[in-house]
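In: build me a structure from this.
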Amino acid sequence: MGNLFCCVQVDQSMVAIKERFGKFDDVLQPGCHCLPWILGSRLVGHLSLRVQQLDVRCETKTKDNVFVNVVASVQYRAIANQASDAFYKLSNTEGQIQAYVFDVIRASVPRLDLDDVFEQKNEIAKAVEDELEKAMSTYGYEIVQTLIIDIEPDVHVKRAMNEINAAARLRVAANEKAEAGKILQIKRAEGEAESRYLAGLGIARQRQAIVDGLRDSVLGFSENVPGTSAKDVMDMVLITQYFDTMKEIGAASKSSAVFIPHGPGVVRDVASQIREGLLQASSVS
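Out: Modelled structure (predicted):
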């Protein structure tokens, strides 16, 4: 109906290309326009001024011979005052942009190792954007932004990278565990040494107390029972301790004991051995 009355409507964020007798005549902005078709004017197409996005997947190889798929996202739009160039100069805008992206990525990534590709993806995106801006501006297009949104190594390479990472973490964990075990052993040894030291002090004090007790017992018994010597008192004390020991061994339900020849007469032999040992020690000192 608009063509019948020589009127056309151009929507917002769009421009229309007008020709007259097959030759470019004007760029029609959004709104209503008179198009006298009887005078050879006609509308040949529309061009969007909105920002468009093109995702380009490019397979290439890194410096360390790892094949990767690099996904670049290019955001672009037609320049309003160069709409005629954008409409007439390029027949396949997306194909042209894709070709430039392939060219830059395949020239940049092979100079980098795989780890550097991940670290320098912003530099790669900037290189792609600069090249596209310089090339596409002559065709009436503006490059708004270029992003490297994904870097995908081969699945076997990713698995190997994960295994290397896991091995490194396991090695650190093993070192930490070994260090903790070392500290634990040191602390255990220090505790055992301290325990033995304190046990030695306890035994020394115990023996000192036994000696003091025996001395007091001998002196007290000798004073209260006339005619007894220190030897008689020691024999009696040893016999008493002997029977106390036998009583404790017999009372225990579960005990390990080494049986040696015993009897009341043996105690006298033990007493004589103790005395001989004491006399030898005193003579050596």
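In: going forward, measure contacts and count neighbours with C-alpha atoms only.
Out: Will do.
In: show me where the stretch 151-285 of the chain has its helices.
Out: For the stretch 151-285 of the chain, the helices defined by DSSP state H, counting those that start in this stretch cover 155-224, 230-251, 264-284.
In: got the angle between the longest one and helix 230-251?
Out: Spelled out, that is helix 155-224. 140 degrees (axes from the mean of the first three to the mean of the last three CA atoms, to 10 degrees).
In: other SSEs contacting helix 155-224?
Out: helix 230-251 (3 or more CA pairs under 8 Å, 6 or more residues apart in numbering; DSSP states H and E).
In: go on, the last one?
Out: Packed against helix 264-284, as judged by 3+ CA pairs under 8 Å, 6+ apart, are the following elements: helix 230-251.
In: quick one: the helix it packs on to helix 264-284, angle?
Out: Following the same axes, to 10 degrees, one obtains 120 degrees for the angle between helix 230-251 and helix 264-284.
In: helix 230-251 - contacts with which helices or strands?
Out: For helix 230-251, the packing partners by 3+ CA pairs under 8 Å, 6+ apart come out as helix 155-224, helix 264-284.
In: and the most centrally placed residue in the chain, how close does it get to D26?
Out: The chain has R169 as the residue nearest its centroid, 6.7 Å off, counting by CA atoms, centre = their mean. Distance of R169 to D26, given as CA to CA, to the nearest Å: 67 Å.
In: then V56?
Out: For V56, the distance to D26 - CA to CA - is 33 Å.
In: quick one: contacts for the residue nearest to E59 when sequence neighbours are not counted?
Out: Residue nearest to E59 in three dimensions, not counting chain neighbours: N69, with 4.4 Å by CA to CA, 6 or more residues apart in numbering. Each residue near N69 by CA atoms under 8 Å, 6 or more residues apart in numbering is listed here: 57-60, 150-153.
In: kindly report the same for K126.
Out: K126 is in contact with T146, counting by CA under 8 Å, 6+ apart.
In: any idea where the strands of the stretch 1-150 of the chain begin and end?
Out: Applying DSSP state E, counting those that start in this stretch to the stretch 1-150 of the chain gives strands spanning 7-10, 14-20, 23-28, 31-34, 41-48, 52-61, 67-78, 141-153.
In: this one as well, want them side by side:
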Amino acid sequence: MAFINFVRDYERMARFRLGTFEGMMGPGIVFAIPIVHQIQKIDTRVTVLDIPRQTNITKDNAPIEIDFLVYLRVNIEHAHKAVLEVEDYTAAVVGLATTTLRAVVGEMDLDDVFSQRDKINEVLRSRLDGETERWGIKVTNVEIREIDPPREIQDAMNRQMSAERVRRAVVLEADGTRQAAITVAGGEKESAILKAEGARQAEILAAEGDQQAAVLRAQGFSDALQKIYDVAQNVDANTMTLQYVEALKEMAHGESTKWILPMELTKMLGGLGSINSAESGD
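Out: Down below sits the predicted model:
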């Protein structure tokens, strides 16, 4: 034991005076008088403990071997507990981790042990941290490294995984066939809809064309009648009379011996006589 001791920032030193605990010293220089003082250094950095491989029995009576790591550190504020409450806190944590793992695995089925590794890690960390708190130890993390079942169980699991892969392949193939059929049916449906829509649009366009043609024909006929009417408004009575005379000439060439003449025609003929008399006097 040196008279002058240098304590680093991540260390604390427990000093006893004639067997009586004086407290945790450091960091810095700590004096220790030989025979009078006894000292013990504590490292407060995170320490990794490799828990030896051990056999655990699951809830469904399957033996499996598990090895894992425990990350811990001494709590600086309670570092004295790691000196006063436990003789060797490292060995104590190893033993506690071993029994805790057996208890946790014994509550789970084999399949759950493989599929819920993260859950096991968290349960172990929580239980260990709760137990080691009284020693001034903080368990920061637990990591399972490897889980090894017996050979026969491994073979059974491989067969099960192979069967599961085959089942998934069949399901995926069936889903693919179904999706393909749905896609084809959807395409045919869309095609039929598009064809029907095209035919409907064609019929609409044809009907609109017929309607427009009829409107144009009616408009042309109306315009023709309007022009005839406009021309007829400018025809005088003498011209109409001459037209009637021409009509009588045509009738005279026929086989009929009786004619029925409208009164308007006799008036027009009288007017024609007046026209002839006027021309004779001239």
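In: between V56 and D26 of the first structure, which is the more surrounded one?
Out: Neighbours were counted for V56 of the first structure and for D26 using other CA atoms under 10 Å; V56 has more, 20 against 14.
In: which residue is the nearest non-sequential neighbour of that one?
Out: Of all residues not flanking V56 of the first structure in the chain, A72 sits nearest, at 5.1 Å (CA to CA, 6+ apart).
In: map the one you found onto the second structure.
Out: The alignment partner of A72 of the first structure in the second structure, by TM-score structural alignment, is F68.
In: how near is its match to E22 of the second structure?
Out: The separation that F68 of the second structure has from E22 of the second structure, given CA to CA, amounts to 38 Å.
In: neighbour count for these two, which is higher?
Out: Comparing F68 of the second structure with E22 by neighbour count (other CA under 10 Å), the higher total belongs to F68, at 20 against 12.
In: the more buried one is in contact with E146, isn't it?
Out: Yes: the pair F68 of the second structure and E146 passes the contact test of CA atoms under 8 Å, sitting 7.1 Å apart.
In: now do the buried residues in stretch 133-145 of the second structure.
Out: By 16 or more other CA atoms under 10 Å, the buried positions in stretch 133-145 of the second structure come out as 133, 135-139, 141-144.
In: what does it correspond to over in the first structure?
Out: With TM-score structural alignment as the criterion, stretch 133-145 of the second structure aligns to 137-149.
In: and that stretch, how far out from the chain middle?
Out: Centroid displacement of stretch 137-149 of the first structure relative to its chain, using CA atoms, centre = their mean, to the nearest Å, is 38 Å.
In: stretch 85-96 of the first structure too?
Out: Going by CA atoms, centre = their mean, where stretch 85-96 of the first structure is centred and where its chain is centred differ by 49 Å.
In: read off where it ends up in the second structure.
Out: Taking TM-score structural alignment, stretch 85-96 of the first structure hits residues 81-92 over in the second structure.
In: list the buried residues for that stretch?
Out: 81-83, 89-90.
In: returning to that earlier point: could you identify the buried members of the contacts of N69 of the first structure?
Out: By 16+ other CA under 10 Å, those give 57-60, 151, 153 as buried.
In: of these, which is the nearest to M236 of the first structure?
Out: P153 (93.1 Å; CA to CA).
In: so who does the closest one touch?
Out: 66-69.
In: ok, and the most crowded of those residues?
Out: Per-residue neighbour counts (other CA under 10 Å) across the contacts of P153 of the first structure peak at V68, which has 21 neighbours.
In: list the contacts for it?
Out: 59-62, 151-154.
In: ok, now how distant is it from K89 of the first structure?
Out: Relative to K89 of the first structure, and taking CA to CA, V68 of the first structure is found at 33 Å.
In: next: E152 of the first structure.
Out: Look at E152 of the first structure and K89 of the first structure: by CA to CA, they are 35 Å apart.
In: check V109 of the first structure too.
Out: For V109 of the first structure, the distance to K89 of the first structure equals 30 Å [CA to CA].
In: repeat for V284 of the first structure
Out: 119 Å.
In: before we move on, what about S137 of the first structure?
Out: S137 of the first structure is 11 Å from K89 of the first structure, by CA to CA.
In: next one: R207 of the first structure
Out: 111 Å.
In: and what of I79 of the first structure?
Out: From I79 of the first structure across to K89 of the first structure, the span is 13 Å (CA to CA).
In: now swap in M246 of the first structure and tell me
Out: 118 Å.
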